[in-house]
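A.B. asks: Return a 3D structure for these sequence lines:
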Amino acid sequence: MSLKKATLLIILILLIDQISKIYIKTHFALNDKTIIFDWFQIAFVENEGMAWGTKLSDFITFMSDRTAKVCLTVFRILAVIGIAYWLKKSIKNAGSKTLIFAISLILAGAVGNIIDSVFYGVLFDSSSGQVASFLPEQGYDTLFHGKVVDMLHFPIWSGYLPDWIPYFGGKSFSFFDPVFNIADMAISTGIGILIVFNKRVFTVSEKPKTTVEA
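C.D. replies: So this is what the prediction gives:
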């Protein structure tokens, strides 16, 4: 895959991700839900920290939530720079199409969520109890303190587990609880490809290219 095609893929994913998030922010109040099917819902939540709703300050107790959020966002930006370099190097060295595709997905997803974290605090006002406005006079927070917008929920099954299951038996259980977004899907898919297709992904051409293909 050429650099041009990889760039187009990244832009496409970013557009879908941001359009869906802006639509949710400007049409749903926080915690609003629309049931599409029994197993698929649009449920608007905002993520202030890392995956699964955790925060960096949960692990570094001496750090305030706001400081930890800025540190996490800066770390993500540095990670994106590293992933972008990995993508460019893989294309230059004629890496497999599968590898370049996977890296492009991860990069697009990471950038998509960084946009929320960096800019959404000033681009929107609060969604609590109301539908947010785009480009208000004053946003709900400052730069680098935005919240990531999630909306895709797949409550495929919920109920009580059989008593014979050790430890978890007889307890209420639901699958799948996390709410996520297009950027999360891109990152998860890219990582999944790297794991499942490991041998194909890291196959190197016999004649590496010396220049980046445009």
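
A.B. asks: contacts, neighbours, all on C-alpha from now
C.D. replies: OK.

A.B. asks: mind listing the helices in the chain by residue range?
C.D. replies: 3-27, 65-92, 97-123, 182-196, 198-201 (DSSP state H).

A.B. asks: Next, format the ones you listed as a markdown table and append mean neighbour count and distance to residue 161.
C.D. replies: Compiled in a markdown table, the helices of the chain are given as follows (neighbours: other Cα atoms under 10 Å; distance: least, Cα to Cα, whole Å):
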| stretch | mean neighbour count | distance to residue 161 |
| --- | --- | --- |
| helix 3-27 | 17 | 34 |
| helix 65-92 | 17 | 36 |
| helix 97-123 | 23 | 34 |
| helix 182-196 | 18 | 27 |
| helix 198-201 | 14 | 35 |
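
A.B. asks: With distance to residue 148 added, can I get those helices in TSV?
C.D. replies: Listed next are those as TSV, based on distance: least, Cα to Cα, whole Å:
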stretch	distance to residue 148
helix 3-27	9
helix 65-92	11
helix 97-123	5
helix 182-196	10
helix 198-201	30
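
A.B. asks: let's see this one next to it:
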Amino acid sequence: MSLKKASIIIIIILLIDQISKIYVKTHFVIGEDVTVFSWFKIAFVENDGMAWGTKLSDFFTFISDKSAKLILTLFRIFAVTGIGFWLVDVVKKKRSKTLIFAIAIIFAGALGNILDSVFYGILFSDSHMEVATFLPEEGGYAGVFYGDVVDMLHFPIWSGQLPEWLPFVGGKTFSFFDPVFNVADVAISTGIGILIVFNRKAFKEEETKTELPDLESHNNLV
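C.D. replies: Next comes the predicted model:
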């Protein structure tokens, strides 16, 4: 796969991700949801931390929430830069299409969430109790690097009471699937899943190249 094709995939994912986020941000207030199907809702929430709203300050209590947010955003920028270099490298070395595709969608997802963290704070007004406006005259709800990631995809597939006979959790109310996420998260998860499930196929060409010296040595011996 060429870098041009990989770039097209990245742009498509970024467009879908950002359009969906901007639409929700400018049409919903935080906590508002719309039922599309019984098992799927558009539910607007904002995440100022990591997965499931976890923050660095939850683990390191000596770090303030603001500092934790900045560290997380800078780490995301560092990580996506590394993924970008990795993508260019595997394209130049003509690795498998599976590997290039997986890295491309991971890069697109990571970049999509970084755009929220870096720019949304200065581009939009606050979404609490009112619908946010784009480029408000009074300024955004946060500074550069302090924006929150917009999430909206919610799949409450099942909820109910667990059987009493189950150890530890029997009789408790359980719901699947509680997390709310976005298109960028889907891209990242899908890319990682491809690398795990199709690991041998993704890294096939790298394995082949490592075997070539052994084959050449064998031919010389013969």
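
A.B. asks: Now the TM-score, please.
C.D. replies: TM-score for the superposed chains, counting by TM-score structural alignment, normalised by the length of the first structure: 0.95, backed by 208 aligned residues with a Cα RMSD of 1.2 Å.

A.B. asks: still on that earlier bit, of all the helices of the first structure, which one comes closest to residue 152 of the first structure?
C.D. replies: helix 182-196 (8.1 Å; Cα to Cα).

A.B. asks: how far out from the middle of the chain is that closest one?
C.D. replies: Between the mean C-alpha location of helix 182-196 of the first structure and the chain-wide mean there is a distance of 10 Å, by Cα atoms, centre = their mean, to the nearest Å.

A.B. asks: Point out the other helices and strands that it packs with.
C.D. replies: Packed against helix 182-196 of the first structure, as judged by 3 or more Cα pairs under 8 Å, 6 or more residues apart in numbering; DSSP states H and E, are the following elements: helix 3-27, helix 97-123.

A.B. asks: Can you lay out those helices as TSV showing distance to residue 181 of the first structure?
C.D. replies: Rendered in TSV, the data for those read as follows (distance: least, Cα to Cα, whole Å):
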stretch	distance to residue 181 of the first structure
helix 3-27	7
helix 97-123	9
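
A.B. asks: Let me know which of those helices is the nearest to residue 64 of the first structure.
C.D. replies: Closest approach to residue 64 of the first structure among those is made by helix 97-123 (16.6 Å; Cα to Cα).

A.B. asks: so how far does that closest one sit from its counterpart in the second structure?
C.D. replies: On superposition with the second structure, the mean distance recorded for helix 97-123 of the first structure (mean Cα distance after the TM-score superposition for the first structure) is 0.4 Å.

A.B. asks: Where does that helix end up in the second structure?
C.D. replies: When the second structure is aligned by TM-score structural alignment, the counterpart of helix 97-123 of the first structure is residues 97-123.

A.B. asks: How far does the lengthiest strand in the first structure sit from its chain's centre?
C.D. replies: Ranked by residue count under DSSP state E, the longest strand found in the first structure is strand 40-47. Relative to the mean C-alpha coordinate of its chain, strand 40-47 of the first structure is positioned 13 Å out (Cα atoms, centre = their mean).

A.B. asks: Contacts made by it with the rest, please.
C.D. replies: By Cα atoms under 8 Å, 6 or more residues apart in numbering, the residues outside strand 40-47 of the first structure that reach it are 24, 28-36, 53, 147-156, 179.

A.B. asks: Now which of those residues would you call buried?
C.D. replies: Buried subset of the contacts of strand 40-47 of the first structure (neighbour count, 16 or more other Cα atoms under 10 Å): 24, 28-30, 32, 147-155, 179.

A.B. asks: Which members of those are the farthest-apart pair?
C.D. replies: Counting by Cα to Cα, the most remote pair of these is 147 and 155, 23.1 Å apart.

A.B. asks: Check the spacing between the aligned partner of residue 185 of the second structure in the first structure and residue 129 of the first structure real quick.
C.D. replies: If you follow residue 185 of the second structure across to the first structure using TM-score structural alignment, you land on residue 184. Remark: distance between residue 184 of the first structure and residue 129 of the first structure (Cα to Cα, to the nearest Å) = 26 Å.
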